[in-house]
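Asks: Got a predicted structure here, sequence first:
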Amino acid sequence: AVGQTQQFTAAGFDQYGNPYAMSPGWSVSGGGSINSNGLFSAASAGGPFTVLASDDGVSGSAEVNVLPDSGWATLPSSNHPRHESSLVAFGTKLILMGGRGARPVEIFDLETNQWSTRSSPPLELHHFQATVVDGLVYIIGAYTGSWPFEDAVDHVYTYDPILDQWSVGPLIPAERRRGSAAAVVHQNQIYVAGGIVGGHGEHAEAKRWLDKFDPATGSWTVLPDMPTARDHFGAAIVAGKIYAVAGRDSGASDGVDVTVSQTDVYDINASSWGTLPSSSNIPTARSGVGVTSSGDLVIVIGGEGQGQAWDSVEALDTTSGNWQTLPAIPTARHGMGAATINGSVYVAAGSQSQGGGPETGALEALFIGD
């Protein structure tokens, strides 16, 4: 972000792949500055900049993205637009996965500023919030199939980003299967909240469920129900508490507009739910949101309802219970994921109008702070 620094290093190799000692000179184009030791300092304005290292006629370069101190930055779009997908942080990479139509995994490397396309899942997976435990991405509480009679996925699925390999995990108990659930990780345990069974429409039913899945043992634990049934929402964990925000009841006759305003909070240590007072209701009720956290903030991005996709970005300060309005995201959207890396919030993909399209691959970032 603006005002921050990044250390760069350079290594040289001969034509046979053997390393050799080098003392590169450093330069940067587009903005910012870099000293003789390769320490880059961001300028007062955001943007993509190119850092160049050169030594004895040989040179190499790297792209660095500097996020503005206010407002969103636009990064390269993914190669496969999609919606009802998920985005998860993996080190300095963003993993975009799922979506209607069995889209392949895509990985964005923040260090190279490039997308790479990986393998497709073994079946269509959509409507889920991915999590990471011990180097594996877990998909739990997903849907498969076509609207409006989607089926809840009956197994846990995992993806290994290093090996680019999908695996089928444990069977989910039949009575706890659903799609459009939210998921978070605490102490290597995955908590799966809410969701819906029966697809979309009056034949479907939103759930108040909360479950804990232990990846090490494959065991399930049924936990107390949420106060509010909801789906198409998101969850985030702050200081040992799970915050369930936004969403709707897709089983209602006009479910897309039967939104949920209240915020439910689960205290993991106390094994109990509570609902924040009405003064802490989300200001802009909507569903299909991207949800992530940064510090004490739970950040809710985009969404759909009232005939449109939203560009609203709102953050709940979990220490005060107050909501604040953040800069609107440039690409209004719903049905996407959000992730946080080093104080910056990233959002990728989604649908640009209420319902199923048009799909976007837009990747945008907002610096929140550590």
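Replies: Cool, got the structure.
Asks: going forward, measure contacts between C-alpha atoms and count neighbours the same way
Replies: Will do.
Asks: right, and residue 86 touches residue 334 too?
Replies: No. Residue 86 is beyond contact range of residue 334, at 11.2 Å (criterion: CA atoms under 8 Å).
Asks: between the two, who's got more neighbours?
Replies: Legend: neighbour count by other CA atoms under 10 Å for residue 86 and residue 334, higher for residue 334 (34 against 29).
Asks: Please report how far the more buried one lies from residue 106.
Replies: 19 Å (CA to CA, to the nearest Å).
Asks: One more: residue 178?
Replies: 25 Å.
Asks: what's the answer for residue 335, then?
Replies: 17 Å.
Asks: try it against this one:
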Amino acid sequence: MRFEEFSRGEKFLHAEPRQITCFLERDELLVPSEDIVYYALRRWYDEEPRIRLQHFIEALPVVRLQLVPSYEFENVHEDIKSVRAALTENFRREAAVYRQEFARHRALIANPRPRASQAVRKFLYVLGALWNERQSLQRYDFASGEWRVETDITDARKRAAVTVFNGCIWVAGGLTDGNEPLYSVCAYDPVRREWSPKMNMHEKRYGFGLAALDGKLYAVGGRNTYRVDPLNGIYSGPDNLNTVGVYDGSAWTTGVSMNKARYALEVVVACGRVYAAGGWGTTENASLKSLEHYHPKTSCWTLILSPMRHVRKNFRIAAMGDIIYVVGGDRSHSIGEFNALYQRWIHRNFHLFSLPSIRDGLAATASDGLVYVLGGLHQNLETKSFEYVNIATGANGNLRDSPEAPGRDASAVVVTFPMHGPVPS
């Protein structure tokens, strides 16, 4: 079991302070980044804040804080203001030097005291847009900085939903080249480098969201018919969907519906919940600023009281730890940050924290303290450029261009492989 899953369980949350310190100082923790260790400690504190405050402060030194963005501490609950006092001037200097080194070398974040289990291989996979009945899959190796063109998807489609589930890349629904909505699902095994069909969804969908949580897949919202007025190009079909399909590994069933119908929405998992953001709420294409989340324990969707600051179309969403990043959109290069643990937005200077360039229909994901963006249209032209933004410092830069332009509305996911298991060649 990965540490993030374990840290949400009763054994961890009810552990004694001495046990917590022993858990967190172990080099063999299986975590992709140190943020997860910090948020685990914070969740443990939140179980009994009055009793555990001093223990929280005492345990902080075993968290390798250099990889936790400094602004995160501003979101710590008011009852633990003394946490700031525990951050010694020595740490502040160390963190500042670390950020300067990162900005100078433009390298991926690497923990100066890495945990043994962080010896993992990470790959970025980009599923391109459908073009001339072909849909490419490209892979970027974070270790070598090299791109590779993988096996094209055998069942090409557009406006499909993509996520990582059980170590494979799952692609569900979408439209055929002739604009027929699809039930079908397929998955790509990165180690075997082959596609295989999976069980069809019970409802056709396109322009929807797909997320994996606790061994289940959630297919959220979208549309199930394609009907466009040939005179004005405006959708004239039935209402957008608020329905949810759930796959448990053996069958698809009908889940709990969202509060709002959404098409072209984005979904992501954070804090053990499925979040649905934005999208078009009606057939008149009225865009939504609202967010809502589904909690498996309560089996209900809850609207977030604080919506996105701006209406966004063609944006992307990603999560690291307990923070959700809302990335780009039409004519925008802003990044919004939502703290899923405390259910509030983080406000930062837009000019110091934004995408390097404006892209329409971009692909985006997040990993190891960076938000990655690629594909889409820049100045109405397809682009191969691959850019990133450092969450801690706001610095941005470029990595090696992709071999092929992913096109508009491509999808990007990060797949992690422990070094002790099978790794793609």
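Replies: Cool, the structure landed. Bear in mind that the values here come from a model prediction, so they are computed numbers and not experimental data.
Asks: Could you get me the TM-score between them?
Replies: Once superposed, the chains reach a TM-score of 0.68 (TM-score structural alignment, normalised by the length of structure 1), with 277 aligned residues with a CA RMSD of 2.7 Å.
Asks: Between residue 178 and residue 106 of structure 1, tell me which one has more neighbours.
Replies: A direct count of neighbours by other CA under 10 Å for residue 178 of structure 1 and residue 106 places residue 178 higher, at 32 against 22.
Asks: check contacts around the corresponding residue of structure 2 for that one.
Replies: Under the alignment (TM-score structural alignment), residue 178 of structure 1 pairs with residue 205 of structure 2. Applying CA atoms under 8 Å, 6 or more residues apart in numbering, we find residue 205 of structure 2 in contact with 173, 174, 181, 182, 183, 221, 222, 223, 224, 225.
Asks: Excluding covalently adjacent residues, which one is nearest to residue 205 of structure 1?
Replies: Closest residue to residue 205 of structure 1 apart from its sequence neighbours, by CA to CA, 6 or more residues apart in numbering: residue 251 at 4.7 Å.
Asks: Was I right to think the one you found contacts residue 200?
Replies: Yes. Using CA under 8 Å, residue 251 of structure 1 is in contact with residue 200, at 6.2 Å.
Asks: The stretch 201-350 of structure 2: strands as residue ranges?
Replies: 209-213, 216-220, 244-247, 252-254, 266-270, 273-277, 291-295, 300-303, 316-320, 323-327, 335-339, 344-346 (DSSP state E, counting those that start in this stretch).
Asks: Is residue 54 of structure 2 in a helix, a strand, or coil?
Replies: helix (DSSP: H, G, I helix; E, B strand; the rest coil).
Asks: what comes up buried for stretch 234-247 of structure 2?
Replies: By 16 or more other CA atoms under 10 Å, the buried positions in stretch 234-247 of structure 2 come out as 235, 239, 240, 241, 242, 243, 244, 245, 246, 247.
Asks: what about that stretch, distance to the chain center?
Replies: Put simply, stretch 234-247 of structure 2 sits 23 Å off its chain's centre (CA atoms, centre = their mean, to the nearest Å).
Asks: Flag every buried residue along stretch 41-54 of structure 1.
Replies: Quick answer for stretch 41-54 of structure 1 (16+ other CA under 10 Å): 41, 42, 43, 44, 46, 47, 48, 49, 51, 52, 53, 54.
Asks: and those residues as JSON lines, adding distance to residue 190 of structure 1?
Replies: What follows is those, written out as JSON lines (distance: CA to CA, whole Å):
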{"residue": "41", "distance to residue 190 of structure 1": "38"}
{"residue": "42", "distance to residue 190 of structure 1": "37"}
{"residue": "43", "distance to residue 190 of structure 1": "40"}
{"residue": "44", "distance to residue 190 of structure 1": "40"}
{"residue": "46", "distance to residue 190 of structure 1": "36"}
{"residue": "47", "distance to residue 190 of structure 1": "36"}
{"residue": "48", "distance to residue 190 of structure 1": "36"}
{"residue": "49", "distance to residue 190 of structure 1": "38"}
{"residue": "51", "distance to residue 190 of structure 1": "40"}
{"residue": "52", "distance to residue 190 of structure 1": "43"}
{"residue": "53", "distance to residue 190 of structure 1": "43"}
{"residue": "54", "distance to residue 190 of structure 1": "47"}
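Asks: Can you lay out those residues as a markdown table showing secondary structure and distance to residue 94 of structure 1?
Replies: Formatted as a markdown table, the buried residues of stretch 41-54 of structure 1 follow (DSSP: H, G, I helix; E, B strand; the rest coil; distance: CA to CA, whole Å):
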| residue | secondary structure | distance to residue 94 of structure 1 |
| --- | --- | --- |
| 41 | strand | 24 |
| 42 | coil | 22 |
| 43 | coil | 25 |
| 44 | coil | 26 |
| 46 | coil | 20 |
| 47 | strand | 19 |
| 48 | strand | 18 |
| 49 | strand | 20 |
| 51 | strand | 22 |
| 52 | strand | 25 |
| 53 | strand | 26 |
| 54 | strand | 30 |
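Asks: which one of those residues is nearest residue 228 of structure 1?
Replies: Closest approach to residue 228 of structure 1 among those (CA to CA): residue 46, at 41.0 Å.
Asks: Next one: that closest one from residue 111 of structure 1, what distance?
Replies: 16 Å.
Asks: and what of residue 288 of structure 1?
Replies: 29 Å.
Asks: same question, residue 173 of structure 1
Replies: Counting by CA to CA, the gap from residue 173 of structure 1 to residue 111 of structure 1 is 40 Å.
Asks: Looking for the alignment partner of residue 293 of structure 1 in structure 2.
Replies: So, by TM-score structural alignment, residue 293 of structure 1 is matched to residue 319.
Asks: Disregarding residues adjacent in the polypeptide, which is nearest to its match?
Replies: Counting by CA to CA, 6+ apart, the residue nearest residue 319 of structure 2 is residue 325, at 5.9 Å.
Asks: Any chance of the buried residues of stretch 234-247 of structure 2 in TSV with distance to residue 292 of structure 2 as columns?
Replies: As requested, the buried residues of stretch 234-247 of structure 2 are exported to TSV (distance: CA to CA, whole Å):
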residue	distance to residue 292 of structure 2
235	25
239	19
240	16
241	15
242	12
243	14
244	13
245	16
246	17
247	20
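Asks: if I read this right, residue 220 of structure 1 contacts residue 212, doesn't it?
Replies: Yes. Counting by CA under 8 Å, residue 212 is a contact partner of residue 220 of structure 1 at 5.7 Å.
Asks: Can you work out which residues contact both of those two?
Replies: With CA under 8 Å, 6+ apart as the test, residue 220 of structure 1 and residue 212 reach no residue in common.
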